[in-house]
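J.: can you look at this prediction? I've put the sequence above it.
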Amino acid sequence: MEHTETRLTWMIGARVKELRARNGLTAQKLADALASEGVPWERGTVTKLETRRRDNVTVNELLALAKVLNVAPVHLLVPLEDDQPMPVTPETMMQAGHVREWVRARKALPGTDLRIFRTEVPLSELAAKREFFETLADRGDVDRDVINRINPEMGLGRKRGDADG
C-alpha cells in the first residue's frame, strides 16, 4: 500500500485536474495564477501533480490551489463522494463524508475528546454558539439541562433575566 501522504496528494491532483478543466485553465495558466499568488509553480509541476508523479502538496500550495480554482480547500483535500474511503492517518481510513464534516469542525472523529473539540474555536464562535443555545432555552424550545448534557462547555445557568441567576 502506498504512503498515506502520496495517496492524499493523488486525490488532490485528481481534483485539481477536474477543477482546472472546469475553470477553463491550461496547466500553464494554472501555474501562472499560482505564481501570481506567490507559489512558483511551472506547467510541469501542475502536470506532475495531475498525473501522480508528485508525492506531496504543502499547505501553502493547497490554499493557493483552492483560491485559484475557486473552491474551499476541503473540496481539494476530501473526495466529493461521501462514501469513498480515504486515509486520515496511515492507520485510519474513514468515509469522505465523515472526514469532510471533521475538517469543517462539525463532527468529531471517533475517540476525540468532545469538550476539547467543541471549545478549541475562536471566542467569537463560542460566544455565538452560547447565544444560540441561550435563545433556545429562553424560548423554552430546549431544556437547559439537555443543552448542558449535550454541550457541557456551554455551562448554561438559569434563564437570562432571573433575579437570582
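T.: Right, received. Where do you want to start?

J.: only C-alpha atoms for contact and neighbour calcs from this point on.
T.: Fine.

J.: so what secondary structure elements neighbour the longest helix belonging to the chain?
T.: Longest helix of the chain, by residue count under DSSP state H: helix 4-22. The contact analysis (3 or more C-alpha pairs under 8 Å, 6 or more residues apart in numbering; DSSP states H and E) places helix 4-22 against helix 43-50, helix 74-77, strand 85-89.

J.: in the following helix or strand past that helix, what's buried?
T.: Downstream of helix 4-22, the first helix or strand assigned by DSSP states H and E is helix 27-36. For helix 27-36, the buried set under the neighbour-count rule, 16 or more other C-alpha atoms under 10 Å, comprises 27-28, 30-34.

J.: below is an additional structure, to be compared with the one above:
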Amino acid sequence: MTQNDWSERLAGAVAKEVRRHRKRQGMSAQELADRCANLGMPLKRSVLANLESGRRTTVTLAELIVLARALGVPPLLLAFPVAQEEHTEVLPGQTVGTWAAAKWFTGDDPFPTRDKDSGNWFVTSDDFDEWQSGAEAIDRMRWQDRYFAQLSGAHSRAEGARKAAETASTSAEREAHLRTAEAEQRTAEAIEREIRFNRNAMRKAGLTPPELRPESQHLDDITAEDRRGASGQ
C-alpha cells in the first residue's frame, strides 16, 4: 500500500460525498460548476464529472473548500462523511470511526488508536499531550463563544427585568424586578472581565483573538481591575 493509493482513495471518498450532496439537492454538475465559478474558483463541468467518476484522483484543499461552499455543507463533511460511513481511512492504512476522525479534525478529541488484542479504542499519552498542546487556540476560541453566549443571556435577562419593572403593579414587585436587573448586570460585568482576560491571555500566548463587534470593542481595554477580578487572579 502506498501513500498515492491512500490519497486516491481519499479523493474518491470526497468525490462520492460531492456527488451525494449534489444529487440530494437536485443540482446538475453544470450548476455546481457555475456556483464554483461564482465563488471565484472555476471548476469545469468536465472536471467535476471526472472527479465523480473516479477518472480524476486528486482533490486540492482549495477545491474541497469551494465545493463545500457551493454545496452548502461544511468542508468537514466532504472529507469525513459523518453519519454516512461508519469508518474512515483517515491516514494510510489507519481506519477509525468517522465521528472520531471528525472530532480529531476539528480539535475536539485526540487521535484514537485501536488496541490490537481487545479491539477497543484508546488514546495514547503522547497523542493526548500533543493534542492538548495544539488545541489551545481552538479551546480559547470556543471559550470566548461561550462567554459571549452567557453575556448575551445576562443582558437579555437584565433588559427583561427592567421592562417588567416598568409595568409592575406594586412597588414591591417593581423593586424585585429591579434587583434582578441589577444582579444580571453584575453578572454581565463579570463575564466581560472574563472575556477581557481571555483575549489578553491569547495575545500573551502569541494567539490572535477573533474580531469583536463594534458594540463590544471596549472589551479589548484591559484594566487593573480586570486583571484582579478575572479567573480569580
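T.: Happy to help now that I have it. Keep in mind that what you see is a predicted model, and the values were worked out from it rather than measured.

J.: and the TM-score between them?
T.: Remark: TM-score between the superposed chains equals 0.70 [TM-score structural alignment, normalised by the length of structure 1]; 137 aligned residues with a C-alpha RMSD of 2.9 Å.

J.: circling back to that earlier point, residues in structure 2 matched by the longest helix of structure 1, start to end?
T.: Aligned using TM-score structural alignment, helix 4-22 of structure 1 spans residues 6-24 in structure 2.

J.: ok, the aligned partner of residue 69 of structure 1 in structure 2 to residue 103 of structure 2 distance?
T.: Mapped onto structure 2 by TM-score structural alignment, residue 69 of structure 1 lines up with residue 71. The gap separating residue 71 of structure 2 from residue 103 of structure 2 is 22 Å, by C-alpha to C-alpha, to the nearest Å.

J.: more crowded one of these two?
T.: residue 71 (20 against 16; other C-alpha atoms under 10 Å).

J.: my guess is the more buried one meets residue 23, correct?
T.: No. Between residue 71 of structure 2 and residue 23 no contact is recorded; they are 10.2 Å apart, counting by C-alpha atoms under 8 Å.

J.: for structure 2, which segments count as helices?
T.: Using DSSP H, helices in structure 2 cover 3-24, 29-38, 45-53, 61-71, 75-79, 98-105, 125-134, 136-166, 171-204, 224-229.

J.: and the equivalent of residue 116 of structure 1 over in structure 2, how many residues sit next to it?
T.: Alignment note: residue 116 of structure 1 maps to residue 133 in structure 2; criterion TM-score structural alignment. As a burial measure, residue 133 of structure 2 scores 10 neighbours (other C-alpha under 10 Å).

J.: quick one: contacts for the residue nearest the centre of structure 2?
T.: Central residue of structure 2 (C-alpha atoms, centre = their mean): residue 106, 6.7 Å from the mean position. If you count contacts by C-alpha atoms under 8 Å, 6 or more residues apart in numbering, residue 106 of structure 2 has none.

J.: what lines up with it in structure 1?
T.: Using TM-score structural alignment, residue 106 of structure 2 pairs with residue 104 in structure 1.

J.: relative to residue 117 of structure 1, how far out is its match?
T.: Residue 104 of structure 1 is 12 Å from residue 117 of structure 1, by C-alpha to C-alpha.

J.: ok, residue 165 of structure 1 next?
T.: Taken as C-alpha to C-alpha, the span from residue 165 of structure 1 to residue 117 of structure 1 is 28 Å.

J.: neighbour-wise, which of those two wins?
T.: Using other C-alpha under 10 Å, the more surrounded residue of residue 165 of structure 1 and residue 117 is residue 117, with 15 against 8.

J.: how close does the spatially closest residue to that one that is not a sequence neighbour get to residue 114 of structure 1?
T.: Closest residue in space to residue 117 of structure 1, ignoring its immediate chain neighbours: residue 108 at 6.9 Å, by C-alpha to C-alpha, 6 or more residues apart in numbering. To residue 114 of structure 1, residue 108 of structure 1 is 7 Å away according to C-alpha to C-alpha.

J.: same thing with residue 13 of structure 1?
T.: 33 Å.

J.: and those two? Which one has more around it.
T.: Shown here are residue 13 of structure 1 and residue 114; by other C-alpha under 10 Å, residue 13 has more neighbours (26 against 16).

J.: how about that one, what does it touch?
T.: By C-alpha under 8 Å, 6+ apart, the neighbours of residue 13 of structure 1 are 49-52.

J.: likewise for residue 86 of structure 1?
T.: 8, 78, 93-96.

J.: distance to residue 148 of structure 1 added to those, as CSV?
T.: As requested, these are exported to CSV (distance: C-alpha to C-alpha, whole Å):
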residue, distance to residue 148 of structure 1
8, 38
78, 33
93, 32
94, 30
95, 30
96, 30
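
J.: drop anything exposed from these.
T.: The buried subset of the contacts of residue 86 of structure 1 (16+ other C-alpha under 10 Å) comprises 8, 78, 94-96.

J.: you'd agree residue 147 of structure 1 is up against residue 133?
T.: Yes. Between residue 147 of structure 1 and residue 133 there is a contact under C-alpha under 8 Å: 7.2 Å.
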